[in-house]
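1. coordinates for the following, if possible.
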Amino acid sequence: MSRTLEWTVGVELTEDSGRTKAEARLDTGTSTITGHGSARCNPADVDVPAIGDELAASRAMKNLADKLMREANREMEAAGAGTVPQHTGPGYGWPEAVS
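-> Below is the predicted model:
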């Protein structure tokens, strides 16, 4: 069996008062999954907007990937297959900035 699919991911960033929020949306053509991430600039640090954009976007895409993996695991379990064990580890950046 051969098939070709195209899934589209879009990331929207908003920044206000030193806090950047990101929303990553995966459109599969039949469903949409949304991930969220944020970053904030420490008041003692130099404000570099590109860094906030990168952190917030990467966190949103990681959240999106986690949701997609959970969905795949649910579908594998429903089909009678086992799932890959989930490993969690430390995130990047300051814990209070991750939401």
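
2. okay, CA-based contacts and neighbour counts for the rest of this
-> Will do.

3. three-state assignment of residue 12?
-> Three-state assignment for residue 12 (DSSP: H, G, I helix; E, B strand; the rest coil): strand.

4. that one: neighbouring residues, count only.
-> By other C-alpha atoms under 10 Å, 14 other residues sit near residue 12.

5. to check against the first, give me the structure of this:
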Amino acid sequence: MTRTLEWKAGVYLFEEDGRTKAKAVLDTGVTRLTGRGVARCNPQDVDVPEIGDELAVSRAMSDLAGQLMRIADRDLEAVGAGEGGQTAPDAAERKADAQYGWPDVTA
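-> Prediction:
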């Protein structure tokens, strides 16, 4: 099967009350997810706005990635490819041992 999709993503930054707030939005055409992140400059540190931007955006994107992974996990379980039937002592260990049909690719 060959298919092509376009998912739209946007990142928005706001400065407010000494904090940098970021919102990362992913629109798949079916679902819209929003991740949020915040950074603040320690009063003892040099104020470098770009660092606050980077931290806030990375946190927002991490939040968004976590939401997307939870949706994928639920969808995998719904089609019988999830963690069903595994017996691990806790959720963290089950997550670490999860073997899905789409492994992480780091190449």
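
6. what's the TM-score once they're superposed?
-> With the length set by TM-score structural alignment, normalised by the length of structure 1, the two chains reach a TM-score of 0.82; 87 aligned residues with a C-alpha RMSD of 1.6 Å.

7. show me how far stretch 67-74 of structure 1 is from its chain's centre.
-> Relative to its parent chain, stretch 67-74 of structure 1 has a centroid offset of 13 Å by C-alpha atoms, centre = their mean, to the nearest Å.

8. and for that stretch, what span of structure 2 is it aligned with?
-> The alignment of stretch 67-74 of structure 1 onto structure 2 (TM-score structural alignment) covers residues 67-74.

9. what's the average distance of that stretch to structure 1?
-> When structure 1 is superposed, stretch 67-74 of structure 2 averages 0.2 Å from its matched positions, counting by mean C-alpha distance after the TM-score superposition for structure 1.

10. what sits up against that stretch?
-> 33, 35, 82 (C-alpha atoms under 8 Å, 6 or more residues apart in numbering).

11. quick one: which of those residues is most hemmed in?
-> residue 35 (22 neighbours).

12. what comes up buried for the strand or helix carrying that one?
-> Per DSSP states H and E: residue 35 of structure 2 is located in strand 32-40. With burial defined by 16 or more other C-alpha atoms under 10 Å, the residues of strand 32-40 of structure 2 counted as buried are 34, 35, 36, 37, 38, 39, 40.
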